[in-house]
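J.: how does the following fold in three dimensions:
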Amino acid sequence: MTRLVIVDDDPMVRTGLRLILGGETDLDLVGEAGDGRQAMDVIRDLNPDVVLMDIRMPVQDGLTTTELLLAQPDPPRVLVLTTFDADDMVLRALQLGAGGFLLKDTPPPKMIEAVRAVARGEPVLSPTVAHQVIAAATAKHEPQARRELATLTEREREVAIEVAKGSTNAEIAEHLFMSVATVKANITRIFAKLETDNRVILAMKVRDAGLL
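T.: Okay, here's the model as predicted:
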């Protein structure tokens, strides 16, 4: 059972998320908070596995809260929620170690799967915002990116492209007709070759290499 806490200053958003996630037998919504400072107390008391974190909140924003949470021993995984298609604070949250980000209007089945993926330790990039965030945050390094991606096998490049599109490991397995274990093995090799362990950085490299 995955224990969840929702952090958002909008009661309607919290209600919507509660309705979406509350009916899943493997997800246990244990608490909510309306701002980052309140969230710190709620998370400390309830010890969730995953926190759905809004970015723009009063009192203490989601970015500060994410940084404080992830600096603690054995922190929960953080899934950032945003209403913006491109938000530099979202990229900063990912750099701090957040497990991924989603638009708040992500279809419920996708949102549920994203929560499960983050709980499993699989970072999640919302396809509808990933390219815009990458484009806004990345300088052009096409020649270097092409050289780096050239070190990958054809199959590894296919997996890398799927990661850059925002696909989860399960979706990559379905799209490329391989097992999830094989997908994970490919991603491990890709990370080693590209000297990163971050799906966002991998997506940037794929984009700059002209593979999207």
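J.: only C-alpha atoms from now on, for both contacts and neighbour counts.
T.: Noted.
J.: can you count the residues close to Ile187?
T.: Using other CA atoms under 10 Å, the number of residues around Ile187 comes to 21.
J.: can you tell me the element it falls in?
T.: Per DSSP states H and E: Ile187 is located in helix 180-194.
J.: next, the structure of the following sequence, for comparison with the previous one:
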Amino acid sequence: MIRVVLADDHAVVRRGLTGLLESTDDLEVVGVARDGSEAVDLVLEHRPDVAVMDLQMPVLDGVEATRAIVAAATGTEVLVLTSFSDHARIDAALGAGAVGYLLKDAEPEVLLDGIRAVARGESPLDPRAARRLLTRAAGSRETSAGAAPAGLSPREAEVLRLVVEGLLNKQIAQRLGITERTVKAHLTSAYQRIGVADRTQAALWAQRHDLGGRTP
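T.: Take a look at the predicted model:
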């Protein structure tokens, strides 16, 4: 069972998210917060696996709440769920320690799969948020299909491009016709080569090194 704290300042959203999660067999809502300060308190009290965090909230916004949760080292991972896809908010949230970034107009299954992905140690990024990260690089250009920056193999570079698109391991495996285990192996190797620890850092690294665009 994946234990979740929800944080959003709109009652309708809180009720909708609670109902959605409680309709599953593997997700349990252990706390619901109306603002960032309440979210921090609930995380410290319940130590959930995942905190689903809105960004724009009273008392303490989602970025500062995320920073406080990460600093508390409770083992809780933060998944941002917001209406905003501008690069400033994305940068702020990821910089504060959020491991995933989804938008509120996503399909319900995308959110549920995103929470599960975070609990597995993955970092789901909405494709639009990922594209915002990429477009910040002035004059960025797609790396040619055979290029492999930082010593990456062509397949590792290909997998990283799909991470930037926001695909999860299962989707990458389906796109490339390989197994999820092989995807994980390529990611582990790529992380070591470029010196990052997780999916979010890898996506940011790819943006800085112009490793973007769709694979063939």
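J.: work out the TM-score between the chains.
T.: Put the two chains on top of each other and the TM-score (TM-score structural alignment, normalised by the length of structure 1) is 0.89; 209 aligned residues with a CA RMSD of 2.2 Å.
J.: now for the helix holding Ile187 of structure 1, which elements pack on it?
T.: Under the contact criterion of 3 or more CA pairs under 8 Å, 6 or more residues apart in numbering; DSSP states H and E, helix 180-194 of structure 1 touches helix 142-149, helix 154-164, helix 169-176.
J.: highest mean neighbour count out of these?
T.: Sort those by mean neighbour count, taking mean count of other CA atoms under 10 Å, and helix 154-164 sits at the top with a mean of 20.
J.: what stretch of structure 2 does that helix fall on?
T.: Under TM-score structural alignment, helix 154-164 of structure 1 corresponds to residues 154-164 of structure 2.
J.: please state the offset of the matching stretch from the chain centre?
T.: Remark: stretch 154-164 of structure 2 is offset 17 Å from the chain centroid, using CA atoms, centre = their mean, to the nearest Å.
J.: could you do stretch 149-167 of structure 2 as well?
T.: 17 Å.
J.: contacting residues around it?
T.: 124-127, 130-131, 145-148, 172, 183, 186-187, 189-190, 193-194, 199, 202-203, 206-207, 209, 211-215 (CA atoms under 8 Å, 6 or more residues apart in numbering).
J.: just stretch 39-55 of structure 1 next, same as before
T.: Defining contact as CA under 8 Å, 6+ apart, one finds that stretch 39-55 of structure 1 is touched by 2-9, 30-33, 61-63, 65-66, 69, 76-82, 89-90, 115, 118-119.
J.: same check on stretch 62-69 of structure 1?
T.: 35-37, 39-40, 53-56, 75-76, 78, 89-90, 92-93, 96, 98.
J.: again, but for stretch 169-179 of structure 1
T.: Glu122, Glu158, Val159, Glu162, Val163, Val180, Thr182, Val183, Lys184.
J.: what's the separation between the first one and Leu79 of structure 1?
T.: What it means is Glu122 of structure 1. 11 Å (CA to CA, to the nearest Å).
J.: between the two, which contacts overlap?
T.: Among the neighbours of Glu122 of structure 1, those also in contact with Leu79 (CA under 8 Å, 6+ apart) are Gly99.
J.: of these two, who's got more company?
T.: Leu79 (27 against 18).
J.: which SS class is that one?
T.: Three-state call for Leu79 of structure 1 (DSSP: H, G, I helix; E, B strand; the rest coil): strand.
J.: thinking again about what came up before, mind giving me the PyMOL select for the contacts of stretch 149-167 of structure 2, buried ones only?
T.: Of the contacts of stretch 149-167 of structure 2, the buried ones go into a single PyMOL selection, burial set by 16 or more other CA atoms under 10 Å:
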select buried, resi 124+125+126+127+130+131+148+172+183+186+187+190+194+199+202+203+206+207+209+211+212+213+215
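J.: and Trp192 of structure 2, how many neighbours?
T.: Wrong residue type there; residue 192 of structure 2 is Gln, not Trp. Gln192 of structure 2 - counted by other CA under 10 Å - has 11 other residues nearby.
J.: nearest to Gly16 of structure 1, of the helices and strands packed on helix 180-194 of structure 1?
T.: Proximity to Gly16 of structure 1 (CA to CA) singles out helix 169-176 among these, at 25.2 Å.
J.: Arg56 of structure 1 versus Val80 of structure 1, what's the distance?
T.: Taking CA to CA, one finds Val80 of structure 1 at 11 Å from Arg56 of structure 1.
J.: out of the two, which sits in the busier spot?
T.: Taking other CA under 10 Å, Val80 of structure 1 and Arg56 do not tie; Val80 has more neighbours (27 against 18).
J.: closest to Leu19 of structure 1 among the contacts of stretch 169-179 of structure 1?
T.: Distance to Leu19 of structure 1 across the contacts of stretch 169-179 of structure 1 (CA to CA) is lowest for Glu122, with 23.7 Å.
J.: so the closest one sits in a strand?
T.: No: counting by three-state DSSP, Glu122 of structure 1 is not part of a strand but coil.
J.: so the closest residue to Val29 of structure 2 other than its chain neighbours, which state does it fall into?
T.: Nearest residue to Val29 of structure 2 in three dimensions, chain neighbours excluded: Val4, at 4.8 Å (CA to CA, 6 or more residues apart in numbering). Classification of Val4 of structure 2 by three-state DSSP places it in strand.
J.: my read is that Val4 of structure 2 contacts Glu22, right?
T.: No: contact criterion CA atoms under 8 Å: Val4 of structure 2 and Glu22 do not qualify, at 10.4 Å.
J.: out of the two, which sits in the busier spot?
T.: Between Val4 of structure 2 and Glu22, counting by other CA under 10 Å, Val4 is the more crowded of the two (27 against 13).
J.: which residues touch that one?
T.: Leu27, Glu28, Val29, Val30, Gly31, Pro48, Asp49, Val50, Ala51, Val52.
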